[in-house]
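Chemist: Sequence first, then the predicted structure, then my questions.
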Amino acid sequence: MTVGVVTTKVALLVELKAKLGQERELANFLTAQQSMAAVEPGMLAWFFVRLDAQTFALFDVFNEDADLQAHLSGSMAAALMPRADELLASPPQIRHAEVLADLL
């Protein structure tokens, strides 16, 4: 563990709102994506959290913007998009972030 040195540079914060009645299915689907995140090149950390009964968020961190861009068009996004109408109440809210400090 390195303290005081930023080892990550960019991140994604993706908010997902489940359709009523699809909360468990969305949670199960995204939890299953952990194995994809574990082997994705350039991904340094991946978090999946629940914010409230219907709202979930993914937080992914990367060293380089090129890794983040590759992730956006990669296998995890490709797995979600065909099921988006079934699982999501609205389109994912994707926010790009600059990492100012980390503790990995």
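Modeler: Noted; the coordinates are in hand. Residues are numbered from 1 along each chain as shown.
Chemist: hey, let's count contacts and neighbours off CA atoms from now on
Modeler: OK.
Chemist: Which strand or helix spans the closest residue to Ala27 other than its chain neighbours?
Modeler: For Ala27, ignoring the flanking residues on the chain, the nearest one in space by C-alpha to C-alpha, 6 or more residues apart in numbering is Phe56 at 7.9 Å. Phe56 is part of strand 55-62, with elements assigned from DSSP states H and E.
Chemist: take a look at this one as well, against the first:
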Amino acid sequence: MEKFALLARVEAKPGKETQVIEFLKSALPLAQDEPQTVRWYALQLGPSTFGIFDTFETEEGRDAHLNGQIAAALMANASELLSTAPVIEKVNLLAIK
């Protein structure tokens, strides 16, 4: 059962919203290739605010994801696509259905 998660929030630069959406969609195959990532969600929270929420059974799985290809790609594209640095929070899951 998942006990660990990450919640990332990103804010697109004006006019870059569609590119952020496409970037997030393109990350799905990378998440699917991560055996320790149990669930991975890309979300739109507002017109230019987006997020990623993913869950893990172990702290090691969460750390592997943080050091993986999605995080590297996000950071490599951040200055072009995002108005501020991504906010990435480690969270612990209290209840799951």
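Modeler: That came through fine. Bear in mind that the values here come from a model prediction, so they are computed numbers and not experimental data.
Chemist: Need the TM-score between these chains.
Modeler: Put the two chains on top of each other and the TM-score (TM-score structural alignment, normalised by the length of the second structure) is 0.96; 97 aligned residues with a C-alpha RMSD of 0.7 Å.
Chemist: Alignment lookup: the residue nearest to Ala27 of the first structure to the second structure.
Modeler: Under the alignment (TM-score structural alignment), Phe56 of the first structure maps onto Phe50 of the second structure.
Chemist: where along the second structure do the strands fall?
Modeler: 4-11, 37-44, 49-56, 87-92 (DSSP state E).
Chemist: Give me the contacts around the lengthiest helix in the first structure.
Modeler: Taking DSSP state H as the criterion, the first structure has its longest helix at helix 23-32. With contacts defined as C-alpha atoms under 8 Å, 6 or more residues apart in numbering, helix 23-32 of the first structure is touched by 18, 48, 53-54, 56, 87-88.
Chemist: Just the buried residues out of the residues you listed, in PyMOL syntax.
Modeler: The following PyMOL line selects those of those that are buried, judged by 16 or more other C-alpha atoms under 10 Å:
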select buried, resi 18+48+54+56+87+88
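Chemist: Centroid-nearest residue for the second structure?
Modeler: In the second structure, the centroid-proximal residue (C-alpha atoms, centre = their mean) is Ile52; its distance is 3.3 Å.
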